[in-house]
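Q: The following comprises the amino acid sequence and a computationally predicted model.
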Amino acid sequence: MPDEVAAGGSDDGRPGLLARWGTARRRERSARQAEFTAFVEDAAPRLRRTAYLMCRDWHLAQDFTQITLAKLYARWDRVRHAGNLDAYSRRVLMNAVFDHRKRAAAGELVLAEPPEPAYRRVEDGVELHVALLGALATLPVRDQAIVVLRHWEDQSVEAVAGILDVSVSVVKTRNARALGRLREVLGEDFVRT
């Protein structure tokens, strides 16, 4: 009889221990779901934009965003109270991009000479956008990540170092080299209007 009382309820109509526990678990799960949904609504556009800057393909950027959100959801109980959830989500996103690049590198076509860059002085905003994304694509993937996080996402050097798990001096050095490379690719007469 005590098992029936614990599971089903008592004689006076109150729910039993098991029923109260199940209700509490459903409420807790619902609260976690709501918390994750709020995070996704806030972070997904930013993550997708960052992913786009890394791959220049909106569909692939959406895939990277979904991979990132799926990994965060799987670890949500552990990471939801992290000190900086935005930085953690950016790190997961960058790892997804890096992993994809490693797999894609095996299928790349190697040319004897690189094609001539078609970047000249541009007047139109769309042409500027295309020229900048094309120039960004000439950088190694880690340098792309540093430039995107540092200059597009406006993250501090320390934040970028934390996201990419490198030292501050590595971020500074690679950022300077990457910006120099972008200047070479875009040419001296390239002026942002």
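A: Noted; the coordinates are in hand. The model shown is predicted, which means the values in this text are computed figures rather than measured ones.

Q: Please count neighbours and contacts with C-alpha atoms only from this point.
A: Fine.

Q: who does whichever strand or helix holds residue 102 touch, helix- and strand-wise?
A: Using DSSP states H and E, residue 102 maps to helix 85-105. Counting contacts by 3 or more CA pairs under 8 Å, 6 or more residues apart in numbering; DSSP states H and E, helix 85-105 packs against helix 17-55, helix 58-74, helix 141-147, helix 157-164.

Q: In addition, the following structure is provided for comparison:
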Amino acid sequence: MDAASEAGFREFVESRSGVLFRTALLLSGGDRGAAEDLLQNALIKAAGRWHRIDEPEAYVRQVLYRQQISRWRLRWLSRERVVAEPPEPGGATAGGDPAHDAELRVVMARALRRLTTRQRTMLVLRYYEDLPEAEVAALLGCSVGTVRSTTRRSLDKLRAVSPELASLTLRPPRTPEPVREEQLSEVKP
């Protein structure tokens, strides 16, 4: 790798590793060690092909997904028990209650750990990464129907194993109320 490529790779790692680590953490079910391994291996593969990669973040994400699928298929993770808690990012969501947001993250992390790796991966790709079903199917090497049925069963299981999620609703960010005409007339220049 020449100096310019190395500088570009370092800049990419510094700017995007936090976001990529959160994705790896979700894919690994909250296991920090496994998430670090996933991300490190993906970055090593990216470094080896850096000069040929057009979209580095998309490439690294695809490597993360495929590595997690390989681990799932080999049942490597079934021998370990996940005990690590995912880190809480600083601050609350826009306009939300910090205590509510923290409680929601804790409950969701526990609920996701109760799913199988395949179920968790489907939910992360569909809802956290917001990928369309066809793209998830292409990444996981299965049909769109499999993505739909697995996602539906995963959500059903998530609701069954964590009924406390029903009491914690996602709150949309606060939007300002529209200004009424009579309010405008009260303002004097």
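A: Structure's in. What do you need? Predicted model only: the values in this text are computed from it and were never measured.

Q: related to what we said a few turns ago, export the helices and strands packed on helix 85-105 of the first structure as a markdown table, with columns for distance to residue 172 of the first structure and mean neighbour count.
A: As requested, those are exported to a markdown table (distance: least, CA to CA, whole Å; neighbours: other CA atoms under 10 Å):
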| stretch | distance to residue 172 of the first structure | mean neighbour count |
| --- | --- | --- |
| helix 17-55 | 19 | 15 |
| helix 58-74 | 26 | 18 |
| helix 141-147 | 9 | 22 |
| helix 157-164 | 7 | 19 |
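
Q: And those helices: which comes nearest residue 128 of the first structure?
A: Comparison of these against residue 128 of the first structure by CA to CA identifies helix 17-55 as nearest, at 14.1 Å.

Q: Quick one: map residue 145 of the first structure onto the second structure.
A: In the second structure, residue 145 of the first structure lines up with residue 121, judged by TM-score structural alignment.

Q: just residue 165 of the first structure next, same as before
A: Aligned partner of residue 165 of the first structure by TM-score structural alignment: residue 141.

Q: hang on, the earlier thing: what residues of the helix or strand just after the helix holding residue 102 of the first structure count as buried?
A: For helix 85-105 of the first structure, the succeeding helix or strand toward the C-terminus, using DSSP H and E, is helix 125-137. Residues of helix 125-137 of the first structure classed as buried: 128, 131-137 (neighbour count, 16 or more other CA atoms under 10 Å).

Q: can you pull the contacts of the most centrally placed residue in the first structure?
A: Nearest to the geometric centre of the first structure sits residue 93, at 3.0 Å (CA atoms, centre = their mean). When contacts are counted by CA atoms under 8 Å, 6 or more residues apart in numbering, residue 93 of the first structure touches 47, 51, 64-65, 67-68.
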